[in-house]
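S.K.: Got a predicted model here, sequence first, then my questions.
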Amino acid sequence: MIRFALVIVGFFAAFPAVAGIEIKEVTSPGGIKAWLVEEPSIPFVALELRFKGGTSLDAPGKRGATNLMVGLLEEGAGDLDAQGFARASEALAAQLGYDSHDDAVAISARFLTENQDEALELLRLSLIEPTFPQVAVDRVRTQVLSGIRSSATDPDEIAGKRFNALVFGDHPYGSDGAGTVESVTALTREDIVAAHQGALARDRLYVSAVGDITVEELGPMLDQLLGALPETGAPMPEAAVVTLDGGVEVVEFETPQSVALFGQPGIHRDDPDFFAAYLLNTILGGGGFESRLMTEVREKRGLTYGVYSYLVLKDLANLYLGSVASANDRIGEAIEVIRAEWARMAETGVSAKELADAKALLTGAYPLRFDGNGSIAKIMVGMQVDQMPIDYIATRNAKVDAVTLEDVNRVAGELLDPDALKFVVVGKPDGV
């Protein structure tokens, strides 16, 4: 129990102020690059790995292979079966996490310094020597199929899948990375081995570490952990073409409340106007109860419990999305109000007070993200994947503050496109 308590303390330990976070670039003897923040005050390390590509790397006709492969990494590795791997991880008080997304395979590790060698060897086995035993393949496949069937009855999932299919078509973004019942059922162990070789390679690897480890220790550790990965993996997909023609599409579903997902083309993180767009969205629908959409749709008219908008930044496409749910007989009015507010902001922009409030919200909340080693490690690896400068943490709030009212109102007119705003409604909407 003492070891487990130490892990929890280390994971949530308060970290120095954002301005005091010093990121060091590390290159291992074998050429593996990483970002490191040394924090020796607690004997604990958080490690984050990202492999770009994710479920978008699935081979034609093998949808769901990468997702299933990632779910099997801790279900048998080296000489350990699934139970042996779980017992070893628990004995070390190590937390190992494996996940897959459209654009990345994400691996997380949290371990005590005293158990570092054993924990890293366990992680290495799962990444380099997974065995993919058929009994585990069948068990995890059953779990994945259960999730797919469950999502087929979830209005939010239905809306998201239909919206992606409309926007991205045959691109991997246009279908669910978990696959379909048919595609997952047909996957073989050989397909999973191929997905492993295609997704986990050094040419798409990003690493961050935070905690009780030094530059001199991290380099050799990375070579031991990751040096045996293949140099190259499967080819990356082409950029996606965002196709949106506006209007409303209804997916009939028996439910008293309709769910709507709406969106239009977005903006790239590298765009000089990104922070202006970020502030614009905070005012329009990303600022919680203070946002315009929440005021107009919920507070003034009582059409929903919540309505939100958000910038979606994928590696191969960018969207500006939002969501709302309302009673079947009121969802039509909610859609009209959202579209009208989208158009009003495009035409008249925002006020100086709205901009000042949005800046205060974004800059004040930013330091709260850095609440422990694990959080910082995740932020740092995300920065690397997004090709952000190493001083971004220190300069981010200044970039927010530098945006002018003229910047935001110009971007509002250029970015917001009510004619391209597409709504996918799942339910039994009246008058839509």
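M.R.: Cool, got the structure.

S.K.: drop to CA atoms for contacts and neighbour counts, all remaining ones
M.R.: Will do.

S.K.: what about residue 364, how many residues close to it?
M.R.: Residue 364: 11 surrounding residues under other C-alpha atoms under 10 Å.

S.K.: how close does the residue lying closest to residue 39 once chain neighbours are set aside sit to residue 10?
M.R.: Leaving aside its chain neighbours, residue 39 sits nearest to residue 211 (4.3 Å; criterion: C-alpha to C-alpha, 6 or more residues apart in numbering). Remark: distance between residue 211 and residue 10 (C-alpha to C-alpha, to the nearest Å) = 9 Å.

S.K.: dropping in the other structure now:
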Amino acid sequence: MLRYALIICLALFGATAHAEIDIKQVTSEGGVNAWVVEEPSIPFVALEIRFRGGAALDLPGKRGATNLMTALLEEGAAGMTAQEFQTELERLAASFSFRAFDDSLSISARFLTENKAEALELLRKALIEPTFDQDAIDRVRAQVLAGIASDAKDPNSIANAVFNAAAFGDHPYGSAIDGTTDSVNALTRDDLITAHRNALTRDRLYVSAVGDTTAETIGEMLDALLGELPAEGPPEPGHVAFGLDGGVTVVDFATPQSVALFGHAGIKRDDDDFFTAFVINHVLGAGGFSSRLMTEVRERRGLTYGIGTSLVPKFHAEMMLGSVASSNETIAEAIDVIRAEWARMAEDGMTAEELATAKTFLTGEYPLRFDGNAEIARIMAGMQMVGLPPAYVIDRNAYVEAVTLDDVRRVAAELMRPEDLHFVVVGQPVGLESTQ
């Protein structure tokens, strides 16, 4: 058993609080790997379960199957109706959350120690014995379809849909995980059973637990909870290259304000230069009111209320993305400023003061993320999924501090490509037309 301890000092309201996170790595007799943090001071356990794959495992023509299946996991199990399941969950004062994402399916469970056995048995039924009653399927399908209809009228959702379809084509990343009206309407109970069999498998399983539990006892608990899942799932889709060239796509939409999603290819999470790119992105657009884009586009020119950028290292593609909203009359100017700031970072990097300020913020805010059992469990599961070791919680800030101005100049010149920026603009922008 490996153990890593992180002492976090949090400056809160002028006082200093000390919290120790002691991560223990456990492998059950059944082969389930888990990270555990024992915290017996509160009779409560946060359990986080992730399955790699998620909506990317949707079969051709079955888009939306994983998402719909996941939404049905708490809608009846092992002969229980949806109402009976929820009544039992409330009686136990437990909470379960099931969510599908592009690359993963996540289960978050929270329960009191005194109800642990019953709560875990109820969760086991949801994961292993979902009923998929037709009444529940029809009801939840209607909810999904209502969301799809709403997205079709939302400028931000439209921008995302157009951008992703152009960037990734027929790859699962090229369409929304909800599916389309046609694909969701066509899904059958058998399709959902297949999606369940494909998505919840032990070969892509990551588990973390934080709270009133022990590394010595959790293995048996996890085997009982997850041991009946299929051992292996189907292969994941392959890597897909970012398929958009630089330019503008205008989607005509009657609204006084245009929204724009913009970006180009990004950087892998395990790239040696990822932390340098992380700092660059913070200074450019992820640093809130201190970022360059916020300063130039909002503060100095008043072209928007908000603008931001992010690194998006998916499992099968990498992007650097940004978003902005501006009036139809000013969105073209906002785009010109964004391109100029992109080019300035690529050509000049950043100043020593900007780098120092970014490091201070990024290293200072990191410990604040570990603010509760549930959040710690979530972070640990995410670390496992991207291949980070437990020691990362100790080493992370050192990676940020190690970034130099020379690193920034070199990586910015490689990563920031203003000529490759593509803007999908939804609205009726003045003086702006599609280039392709």
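M.R.: Yep, that arrived. A quick note: this is a predicted structure, and the numbers were derived from the prediction, not measured.

S.K.: re the thing from before, neighbour count for residue 211 and residue 10 of the first structure, which is higher?
M.R.: Each of residue 211 of the first structure and residue 10 has its neighbours counted (other C-alpha under 10 Å); residue 211 has more, 28 against 23.

S.K.: Neighbours of residue 151 of the second structure, how many?
M.R.: Other residues close to residue 151 of the second structure by other C-alpha under 10 Å number 14.

S.K.: which SS class is the closest residue to it other than its chain neighbours?
M.R.: Counting by C-alpha to C-alpha, 6+ apart, residue 151 of the second structure lies nearest to residue 157, which is 5.4 Å off, once chain neighbours are set aside. For residue 157 of the second structure, the secondary-structure state derived from DSSP: H, G, I helix; E, B strand; the rest coil is helix.

S.K.: What is the aligned counterpart of residue 157 of the second structure in the first structure?
M.R.: By TM-score structural alignment, residue 157 of the second structure lines up with residue 157 in the first structure.

S.K.: returning to what we had before: which residues do residue 211 and residue 10 of the first structure both contact?
M.R.: 42-45, 373 (C-alpha atoms under 8 Å, 6 or more residues apart in numbering).

S.K.: Dump those to CSV, plus neighbour count and secondary structure.
M.R.: Below are these laid out as CSV (neighbours: other C-alpha atoms under 10 Å; DSSP: H, G, I helix; E, B strand; the rest coil):
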residue, neighbour count, secondary structure
42, 17, coil
43, 18, coil
44, 26, strand
45, 25, strand
373, 27, helix
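
S.K.: of those residues, closest to residue 219 of the first structure?
M.R.: For these, the residue nearest residue 219 of the first structure by C-alpha to C-alpha is residue 45; the value is 14.5 Å.

S.K.: I'd assumed residue 151 was in contact with the match of residue 157 of the second structure.
M.R.: Yes - at 5.7 Å, residue 157 of the first structure counts as touching residue 151 under the criterion of C-alpha atoms under 8 Å.

S.K.: Now residue 213 of the first structure: closest residue in space, sequence neighbours ignored.
M.R.: Closest residue in space to residue 213 of the first structure, ignoring its immediate chain neighbours: residue 38 at 6.1 Å, by C-alpha to C-alpha, 6+ apart.

S.K.: For the one you found, the count of nearby residues, please.
M.R.: Counted with other C-alpha under 10 Å, the neighbours of residue 38 of the first structure add up to 19.

S.K.: What separation do you get for it and residue 23 of the first structure?
M.R.: Taking C-alpha to C-alpha, one finds residue 38 of the first structure at 8 Å from residue 23 of the first structure.

S.K.: With residue 404 of the first structure instead?
M.R.: Relative to residue 23 of the first structure, residue 404 of the first structure is positioned 30 Å away (C-alpha to C-alpha).

S.K.: who has more neighbours, those two?
M.R.: Using other C-alpha under 10 Å as the criterion, residue 404 of the first structure and residue 23 rank with residue 23 on top: 18 against 14.

S.K.: residue contacts, the more buried one?
M.R.: Residue 23 of the first structure is in contact with 35-37, 390-391, counting by C-alpha under 8 Å, 6+ apart.

S.K.: any idea how far residue 391 of the first structure is from it?
M.R.: 8 Å.

S.K.: Could you find the closest non-adjacent residue to the residue nearest the centre of the first structure?
M.R.: For the first structure, the residue nearest the mean C-alpha position is residue 101 (6.9 Å; C-alpha atoms, centre = their mean). Nearest residue to residue 101 of the first structure, sequence neighbours excluded (C-alpha to C-alpha, 6+ apart): residue 54, at 5.5 Å.
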